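A.B. asks: Provided below are the primary sequence and the corresponding predicted coordinates.
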Amino acid sequence: MSAAKKVAVIMGSDSDLPVVSPAIRELKRFGIEVEAHVMSAHRTPEEAAAFSHNAKENGFGVIIAAAGKAAHLAGVLAAHTTLPVIGIPVKSSTLDGLDALLSTVQMPAGIPVATVAIDGAKNAALLAVQMLALSDDHLADALAEMKQQMADEVRKKDSALDVSEI
């Protein structure tokens, strides 16, 4: 793998796997080693705390946490590490994920959690890549190339735009 640091993707339930799959795919696309686990802030708090507490010494550079409803997983993990934690609020039948968004983003001072959009796994992965790219020139170059490709695609669509038939 190109990056020395791994990324952990922690989900509150195995039912969150379809939501976090885009993050796992995106991280792998950049050649980043990913470990995924199911841990609950409420049902397995000791395991979640221990994982987070030991994450840095276990080779992780960033933790991504996805949870719905009360969504305290990212905060519990952030409380036990100095690594960056990125929260993905998961849309559920309750309040369409607004409860998870607010629970993830409203952290007390001293326990920051970077938070992406509801079900925003791809952006969580890209944010993790950007964080790791601060000390990995290969990742920084790959990100610059990705941004250039996105810009080229927009320019191509702009050139092909034809509104004469509207």
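C.D. replies: Ah, there it is.
A.B. asks: CA only for contacts and neighbour counts going forward, please
C.D. replies: OK.
A.B. asks: would you mark the buried spots in the lengthiest helix in the chain?
C.D. replies: In the chain, assigned by DSSP state H, the helix with the most residues is helix 137-160. Buried positions in helix 137-160, judged by neighbour count with 16 or more other CA atoms under 10 Å: 139-140, 143.
A.B. asks: I'd like these laid out as JSON lines, including distance to residue 36.
C.D. replies: Putting these into JSON lines (distance: CA to CA, whole Å) gives the following:
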{"residue": "139", "distance to residue 36": "21"}
{"residue": "140", "distance to residue 36": "24"}
{"residue": "143", "distance to residue 36": "23"}
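A.B. asks: ok, second structure coming up, stack it against the first:
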Amino acid sequence: MENIQVLILMGSKNDMPVMKKTEAVFDEFGVAYKTLVRSAHRTPEATVEAIKEAEEAGCQVFICAAGMAAHLAGVVCSKTVKPVIGVPIASGALNGEDALLSTVMMPPGMPVATVGINGSKNAGLLAVQMLAQNDEDLAHKLRFDRAKQAEAILADD
């Protein structure tokens, strides 16, 4: 695995349309990332190997997208001390509410930052904020992005 700052893991390739928004954030901000499909239940060994390889490649943040039982973020959290951001995916009979609860209700000692259902853009921005703690260029880009958002709102007057 080449040098990366963030590893995006998805429980299924069906999650890719939602996670494209995370990739777009990283492309805009110049953040190095890799996206893989890994299942907490169907490919646990490959998931653990991806975490190890990502850390060796310099990964600082993990983003995990999963629907339904949504255990991927918790499994990743159990295998790294790097920040993990969970993205619950709208799917199944409960349209993502089960994924939201599975992701946000982690046991004490295993924290996973969780965004809203299908909140992949916010997951990307949260990862950029985490990286910006030690990268003034990224912090400047974030401040500029916030200013653009404010201008767009005021332009709607």
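C.D. replies: In hand now; what should we look at? Since the structure is predicted, the reported quantities are computational estimates derived from the model, not experimental observations.
A.B. asks: in contact with the residue nearest the centre of structure 1, which residues?
C.D. replies: Structure 1 has residue 124 as the residue nearest its centroid, 2.8 Å off, counting by CA atoms, centre = their mean. Residues counted as contacts of residue 124 of structure 1 (CA atoms under 8 Å, 6 or more residues apart in numbering) are 23, 64, 86-88, 115-116.
A.B. asks: which ones among those residues are found in helices?
C.D. replies: Counting by DSSP H, the contacts of residue 124 of structure 1 place residue 23 in helices.
A.B. asks: for the contacts of residue 124 of structure 1, which two are the farthest from each other?
C.D. replies: Farthest apart among the contacts of residue 124 of structure 1 by CA to CA are 23 and 115. That separation is 13.8 Å.
A.B. asks: quick one, strands of structure 1?
C.D. replies: Along structure 1, the stretches classed as strands by DSSP state E are 6-11, 34-38, 60-68, 85-90, 114-115.
A.B. asks: got a list of what residue 125 of structure 2 touches?
C.D. replies: 22, 25.
A.B. asks: any idea how far it lies from residue 155 of structure 2?
C.D. replies: 23 Å (CA to CA, to the nearest Å).
A.B. asks: what's the burial count for residue 11 of structure 2?
C.D. replies: Applying other CA atoms under 10 Å, we find 25 residues neighbouring residue 11 of structure 2.
A.B. asks: look up how far residue 29 of structure 2 lies from the closest residue in space to it that isn't next to it in sequence.
C.D. replies: Residue nearest to residue 11 of structure 2 in three dimensions, not counting chain neighbours: residue 39, with 4.6 Å by CA to CA, 6 or more residues apart in numbering. Distance of residue 39 of structure 2 to residue 29 of structure 2, given as CA to CA: 28 Å.
A.B. asks: same drill for these two, tell me which one is more crowded.
C.D. replies: Using other CA under 10 Å, the more surrounded residue of residue 39 of structure 2 and residue 29 is residue 39, with 21 against 18.
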